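Student: sequence and predicted structure, then a few things I'm wondering about:
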Amino acid sequence: MDLDAASPTGFGRGTAAAARAATPGEVDCDPGRLLERLNQAVRLPEVFGGLPAVVRLLDRLAASEAQGTHQVWIPDTNGRLAPSMMLREGFPAPDIHVVASQYGEDAHRRGWLRLDRTLTSAEHADVVERALTWSQNDRSLHELVAEFGPPSVTFGSTDPDRPKTVSYVTGDRTAPVAAFHFGSARTGAAAGTGDGSRVGAVLLGVRVHDDFLGGWELTPFGEDRFC
């Protein structure tokens, strides 16, 4: 995958700290405007200032709600064998949407993420229970939507042929977030099949929580890309 030119260098360790240092500027503390800007930036960070803008907005929202500054967001964490860290750093050139989706999960936990679709408890349970097994085969975005319906939020381009992360969540902010990561397969045979060329967005893997055992799954195509 091509690394988006708008993304900062160094996904993972020090991501948020580097972003904070890289983005001085005028402080806007109005919660309504901050929420609006966050929901734009986290969906399309390459258009709205990159990952530094997302971090800055998260920090300002936390400060406006007296949660304190310098929160530890998911991309700040580097737990050994944590799927969130491995998905950020395990591919040769991780796309900006992978990291943005983890910031989006942080925003959802705090009630800041505006959802395009809120799953019912039954719909959410179905996604969480079947996501890992379903992702043991190569899948397209079309297949995902046909199986589980439209996602709750899309991080990255809405073009079905472009890399992106789509997440499924319910109104319970403590419940698992099922995040499906898609990368580009521009040329060559589809991974794991050997049955000709394949283009467009292809599922790399899914993460439902941060337990190394039972928290994530890679597709055959994702395994071929994973370091």
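Tutor: Cool, the structure landed.

Student: use CA for all of it now, contacts and neighbours both
Tutor: Will do.

Student: tell me where the chain has strands.
Tutor: Under the criterion DSSP state E, the chain contains strands at 153-156, 164-168, 178-184, 201-207, 216-218.

Student: just give the nearest non-adjacent residue to Thr174, would you?
Tutor: Leaving aside its chain neighbours, Thr174 sits nearest to Arg109 (6.5 Å; criterion: CA to CA, 6 or more residues apart in numbering).

Student: where's that neighbour relative to Trp73, distance?
Tutor: Separation of Arg109 from Trp73 (CA to CA, to the nearest Å) stands at 11 Å.

Student: same question for Pro45.
Tutor: Taking CA to CA as the measure, Pro45 falls 16 Å from Trp73.

Student: same deal with Arg20?
Tutor: 12 Å.

Student: which of Pro45 and Trp73 has more neighbours?
Tutor: Pro45 (26 against 18; other CA atoms under 10 Å).

Student: so the more buried one makes contact with Leu57?
Tutor: No: in this structure, Pro45 is not within contact of Leu57 by CA atoms under 8 Å, at 11.6 Å.

Student: one more to weigh against that first structure:
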Amino acid sequence: MEQVVVVIIRRKTVCVTLPTPLAAAEEIYDHLIDQLNLALRRPGMYGGEVAFRVLIDHLLFVERQPEAWNELQRSWEEQGLWTPLGPRGAFKDVFPAQPGSYEVASVYAEFAHRRGWLKPDRVLAVEEYEALTGRVRGWAAVDRTWADVTAEFGPPSVLFGGTNPLYGKTLGYLPKDPQLPMVVFHLWNGSEPEAEPWPPQPEQPLLLAVRFGGGSFHGSLTFTPEGERRKPTLEDPCLTQ
């Protein structure tokens, strides 16, 4: 709102409109964090990876640590997560194509969590996190659905994507310690190549892989049988796009 100041000059009342003051640095910072959290949860509505990059760039500028982006990129390169397409290229090699950038959002969310920007819906207690990481790889040795994941491990810390079961999504489970890796469930929904594209046949998104660990990208993935079956091949036209 504009400020209106009443000034009395020689018994005359004059209204002077002053410019609206700009937001304080703390308000701008909090706003950027809120926008990043919204973009990570609904990447399709905010522009996907471009939105993540812009918001993170602004946040690092406000924190006066722009060099953190180059450090992050180097760490992703070491893990095999950074490609000419960014993290999207790494996922493109192992998951079937689907709209939304949910899997990429989970990677940026891990960085946001370490920076203290991420606002999870819940965090796992130490015992919960240890139980999850201790058995999830074996649990993913058989095919699972979205409903199976939440029934077994509870609601996620962050849901990347919407609640409509006809679309894929990614579920992230976070410990209290931001230095520990997030446990990520990558789910897909879609149609077979020869079928009508919509609606998809599965009533629930199918679990393709569980991802966690601080080592290489490929080493962090545990595929379900469905995930192994749906890995892109050299003949897949999506790989040439």
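Tutor: Okay, I see it. Just so we're clear, the structure is a prediction, and the values are computed from it rather than from any experiment.

Student: report the central residue of structure 2.
Tutor: The centre of structure 2 sits closest to Ala105, judged by CA atoms, centre = their mean, with a distance of 2.4 Å.

Student: what sits against that one?
Tutor: Applying CA atoms under 8 Å, 6 or more residues apart in numbering to Ala105 of structure 2 gives the contacts Leu40, Arg41, Pro43, Gly48, Glu49, Phe52, Phe160.

Student: looking at the residues you listed, which one is closest to Tyr29 of structure 2?
Tutor: Each of the contacts of Ala105 of structure 2 was scored against Tyr29 of structure 2 by CA to CA, and Phe52 proved nearest at 15.0 Å.

Student: which residue lines up with that closest one in structure 1?
Tutor: Matched by TM-score structural alignment, Phe52 of structure 2 corresponds to Val54 in structure 1.

Student: do the same with Asp121 of structure 2
Tutor: Under the alignment (TM-score structural alignment), Asp121 of structure 2 pairs with Asp116 in structure 1.

Student: same deal with Gly215 of structure 2?
Tutor: When structure 1 is aligned by TM-score structural alignment, the residue opposite Gly215 of structure 2 is Asp211.

Student: swap in Val104 of structure 2?
Tutor: Using TM-score structural alignment, Val104 of structure 2 pairs with Val99 in structure 1.

Student: report how many residues lie close to that match.
Tutor: Counted by other CA under 10 Å, the residues lying close to Val99 of structure 1 total 27.

Student: Ile52 of structure 1 against Ala16, yeah?
Tutor: One correction, residue 52 of structure 1 is Pro, not Ile. Yes: assessed by CA under 8 Å, Pro52 of structure 1 is found in contact with Ala16 at 7.4 Å.

Student: only the buried residues of stretch 146-159 of structure 1, if you could.
Tutor: Neighbour-count burial for stretch 146-159 of structure 1 flags Phe148, Pro150, Pro151, Ser152, Val153, Thr154, Phe155, Gly156, Ser157 (criterion: 16 or more other CA atoms under 10 Å).

Student: which residues are in contact with the last one?
Tutor: Contacts were defined as CA under 8 Å, 6+ apart; by that measure Ser157 of structure 1 touches Leu44, Pro163, Lys164.

Student: what sits closest to the second one if chain neighbours are left out?
Tutor: Right, Pro163 of structure 1. Among residues not flanking Pro163 of structure 1 along the chain, Gly183 sits closest, at 4.5 Å (CA to CA, 6+ apart).

Student: same question for the last one.
Tutor: Closest residue to Lys164 of structure 1 apart from its sequence neighbours, by CA to CA, 6+ apart: Gly156 at 4.7 Å.

Student: aligned counterpart of the one you found in structure 2, please.
Tutor: So, by TM-score structural alignment, Gly156 of structure 1 is matched to Gly161.

Student: quick check: that match touching Arg41?
Tutor: Yes: if you go by CA under 8 Å, Gly161 of structure 2 and Arg41 touch, sitting 5.6 Å apart.

Student: in structure 2, which spans are helices?
Tutor: Secondary structure of structure 2 (DSSP state H): helices at 25-41, 43-46, 49-62, 67-79, 87-92, 102-115, 126-139, 146-153, 225-229.
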